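Student: any chance you can model this:
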Amino acid sequence: MEYCTGGDLFSAITSGHMTDMERACSFKQIMNGIAYLHSLGVAHRDIKPENILLTSDGTLKIADFGVSHVFRCTLERICHPSQGFVGTEAYIAPEVFEIGQSYWGSQADIWSAGILLQTLWKGGHAWLRADKDSDRNFGGFLRHHPGGTYLHFNNFPAPMRDLLYKMLNPDPYQRPTAQQILKEQWIVSIEICKDGFDPNHKWHHHLK
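Tutor: Predicted structure coming up:
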C-alpha cells in the first residue's frame, strides 16, 4: 500500500469538522472497498475508523489485514466460515461473541460497517459490546430493533436510519451484503469526492 498522508478516519471524525456530505462520501468509499474484498473471498474482520486511511487525493483505503480471513479461494465455489474471537470490541458483531461457534466473516464485516456508519454521524458508540448480558445499551437496542424505534438513531436521516437497522440486524443472515448496500437508493445518490473536492467544489475535511 502507498503512503497515506491524510491520516486515519478516526482522526477526521474526532476533529469535528466533517460535513454530512463528507461523512456519506467516506462511507460509500468504505463500502466499495468492503464489496471488493468480499468479491475476492476476503473478510477483513476488524473494520473500524482507525483502520481506514486517507490518501492525499481524498481516497479512503482499508488497512490492517492482520485478522482477515480468506473464506473463499480463487476459482473456489464453496465458502468457509470464520472461527475465533477477533476484532475491536465495540465493532464486533453479536455472533462473534458466541465463543466456540463459527460465523461468516463477511456478515460480521457488515455489522462492523454499520457501527462505523453511526460513529461517523455521532462521533461515538451507542453501545460498547454487542452482548445483551454485559451491555444494557445493547439490550435496549435489541428491544427496539424490530420496530425501528431505538432512541439513539432517531436523529439520523431517514434513509440512513433504515439502512442502519438492516446492517445491524442481530440475525446475520438477514443483513444485506455489501453489494446490496451499494444498490440502496441513499448510497446510489452519494457522489464520491474527486481529488479532494465534492461535486460543489468544496474541499473535503476528511483530508485534514
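
Student: hey, let's count contacts and neighbours off CA atoms from now on
Tutor: OK.

Student: how about the spatially closest residue to I192 that is not a sequence neighbour, secondary structure?
Tutor: Closest residue to I192 apart from its sequence neighbours, by CA to CA, 6 or more residues apart in numbering: C25 at 5.0 Å. Taking DSSP: H, G, I helix; E, B strand; the rest coil as the rule, one finds C25 in the helix state.

Student: need the contact list for C25.
Tutor: I190, E191, I192, C193 (CA atoms under 8 Å, 6 or more residues apart in numbering).

Student: so the third one sits against I30, correct?
Tutor: No. No contact is recorded between I192 and I30 when judged using CA atoms under 8 Å, the distance being 10.9 Å.

Student: one more, for comparison:
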Amino acid sequence: MTKLSPDAFYELPAHLRGQLLAFWGKAQKAADTSSGFSGEIVFLDNGCGVFPRLTCAKFPRWRKELSPAIRAERFLREIKLQAAAHYHPNVHWPFDVVLILGVPIAFFRRWEGDLSDFIEDPHWGDLGRISLIIQLTAGLAHCHARGLVHQDLKPQNVFVRDLQSSFSLPPTDLWLRPLVADFGSVNLAADVGEFTGSRPYMAPEQWHKAELGEWTSVFVLGIMLHEIMSRGVHPTGERSSDWHHQNNPGFNRWQQNKRWRRWVGEGCPIAQPLPEHDLADLVAACLAPSPADRPSLREVQAALLHLLHHRSPTAGQQVNLFLGVAESQSAAEEWQYLKGRVEGLERAINDHYSQNTEDSSPDLSA
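Tutor: Alright, predicted model coming up:
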C-alpha cells in the first residue's frame, strides 16, 4: 500500500482541499480563503436557507522549518487555550475540531469581518465605537479571569459581529459586537519566554521582556481606542490604513523594530490627542509606560460607560443591558461537548505521530 506523504493535506490542489474541508464541515461548498502568520483559513458556505450560512475552517500554516508533528502540537495548544475561554459572547470560539491527514482543523462561525474593516467606516458613529470598546473590555476581562494573556491583541484579531445581519433591529450604531480572536500567542511569555506580538500594538513590557498581564491588554486597548475614535490614526500620529491592508511601502515601515523601540523609549507620546478631553485623558492613562500607572480593565470599562451615559443615556442603558446579559450567559463550567472534541483531537494527534518520537516535543517559541 502506498504510504501518504506527511504533508499530503498541503499537497492537495487548493480546490480539492476546499472540497475536503467542506465535506468535513458539512458545508455546501468552499468559498474564498485567507491566511495569517500561523494559520490558513478556508471560508465555507452552508447554502441559502441555512443559519448560520457562513462558517470557516482554520488549520496550521505550512512552514518548512517545522515538522508536521510540531505544527499540529502548536495548533492544538492554541485551540485548547481558546476552548478554555468558552463561554462569553465577546470571545471567539471553535464549535468543532477534527484531524484530517495528520492536520488539525478547527471549525468556527464566520462573522462580518474584523475591527480593522470598520475603523474608517464613515457611517459608524461615536456611540457605536465607544460601545464596542466597552464590550471588548468585558471579553478581555473574561479571558484574564481564566489566566489567558493575549500577546497579539490588535484590530485584526478582534472579530466583529453585526447583529443587524441576523435580526431585525432599529437602525442605530450599537449593534456591532467584538469577539477576541486568535489565541496562538496567548501565554507564550509565561510558557516559553516569548514576548513578541505585532509591533505597533506591543506594550513596553513586551519590548522589555517583563511580566505580562491585564495591564498589557489595557495598553493595547488604549491604542485601539485612539485609533477607533480618530478613524484610523495611531497614537504616533500616522494613519494605520497601510498596516491594516498590508500596503507597501507603509506596511514595511510599520514592521521596523527601531521605530517602536524609539516610541516606547520616549514614553509612548500621543502625537495628536483626541479632541474630547475625557477620551484623550483615558487614552493617555492606558498608554502609561509603567504598567502600575495604568487603570484596570474594569476601570476602563467604568470610565467609558460614564462617558457613554453622558453622551446618550439611551445608548448607555443599551450597553448596560448587553453587559448584564453577557454576564448572565458567561458559563463558569466548561462546554463538555467542545472539551470532549478537543480531548479527542489530542488523542488523534498523539496516535498519528506516536511513531515519530523526535517530533513529539513541540518548540513553541520559534
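
Student: need the TM-score from the superposition.
Tutor: The TM-score (TM-score structural alignment, normalised by the length of structure 1) is 0.71; 176 aligned residues with a CA RMSD of 3.1 Å.

Student: picking that back up, so how do I select the buried members of the contacts of C25 of structure 1 in PyMOL?
Tutor: Only the buried entries of those go into this PyMOL selection, using 16 or more other CA atoms under 10 Å:
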select buried, resi 190+192+193
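
Student: make CSV from the contacts of C25 of structure 1 and add distance to L182 of structure 1 and secondary structure to it.
Tutor: Formatted as CSV, the contacts of C25 of structure 1 follow (distance: CA to CA, whole Å; DSSP: H, G, I helix; E, B strand; the rest coil):
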residue, distance to L182 of structure 1, secondary structure
I190, 10, coil
E191, 12, coil
I192, 13, coil
C193, 16, coil
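
Student: between the contacts of C25 of structure 1, which is closest to F65 of structure 1?
Tutor: Ranking the contacts of C25 of structure 1 by separation from F65 of structure 1, with CA to CA as the measure, puts I192 on top at 24.5 Å.

Student: run through the residues that contact that closest one.
Tutor: Residues near I192 of structure 1 by CA under 8 Å, 6+ apart: C25, S26, K28, Q29, D198.

Student: count of neighbours near the counterpart of A93 of structure 1 in structure 2?
Tutor: Counting by TM-score structural alignment, A93 of structure 1 corresponds to A203 in structure 2. Residues near A203 of structure 2, counting by other CA atoms under 10 Å, number 31.

Student: report the separation between A203 of structure 2 and L140 of structure 2.
Tutor: A203 of structure 2 sits 16 Å away from L140 of structure 2, taking CA to CA, to the nearest Å as the criterion.

Student: can you give me the helices in the stretch 51-200 of structure 2?
Tutor: 68-84, 126-145, 188-192 (DSSP state H, counting those that start in this stretch).

Student: need the ones you listed in TSV with distance to N320 of structure 2, can you?
Tutor: TSV is the format used below for the helices of the stretch 51-200 of structure 2 (distance: least, CA to CA, whole Å):
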stretch	distance to N320 of structure 2
helix 68-84	26
helix 126-145	10
helix 188-192	34
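
Student: shouldn't the match of A93 of structure 1 be in contact with F219?
Tutor: Yes. Here A203 of structure 2 lies in contact with F219, judged by CA under 8 Å, at a distance of 6.1 Å.

Student: show me the one of the helices of the stretch 51-200 of structure 2 that comes nearest A284 of structure 2.
Tutor: Nearest to A284 of structure 2, of all these, is helix 126-145, at 15.8 Å by CA to CA.

Student: got the buried residues for that closest one?
Tutor: The neighbour-count check on helix 126-145 of structure 2 (16+ other CA under 10 Å) flags 126-144 as buried.

Student: go on, stretch 182-196 of structure 1?
Tutor: L182, W186, I187, I190, I192, C193, G196.

Student: and which of these is nearest P159 of structure 1?
Tutor: P159 of structure 1 lies nearest to W186 out of these, by CA to CA, at 6.0 Å.

Student: distance of that closest one relative to G84 of structure 1?
Tutor: 34 Å.

Student: same thing with V70 of structure 1?
Tutor: V70 of structure 1 is 14 Å from G84 of structure 1, where distance means CA to CA.

Student: comparing the two, which shows the higher neighbour count?
Tutor: For the pair V70 of structure 1 and G84, the greater number of neighbours falls to V70 (19 against 14), based on other CA under 10 Å.

Student: hmm, the more buried one is touching V42, no?
Tutor: Yes. V70 of structure 1 lies in contact with V42 (CA under 8 Å); the separation is 4.5 Å.

Student: could you give the number of residues near D133 of structure 1?
Tutor: Neighbours around D133 of structure 1, by other CA under 10 Å: 9.
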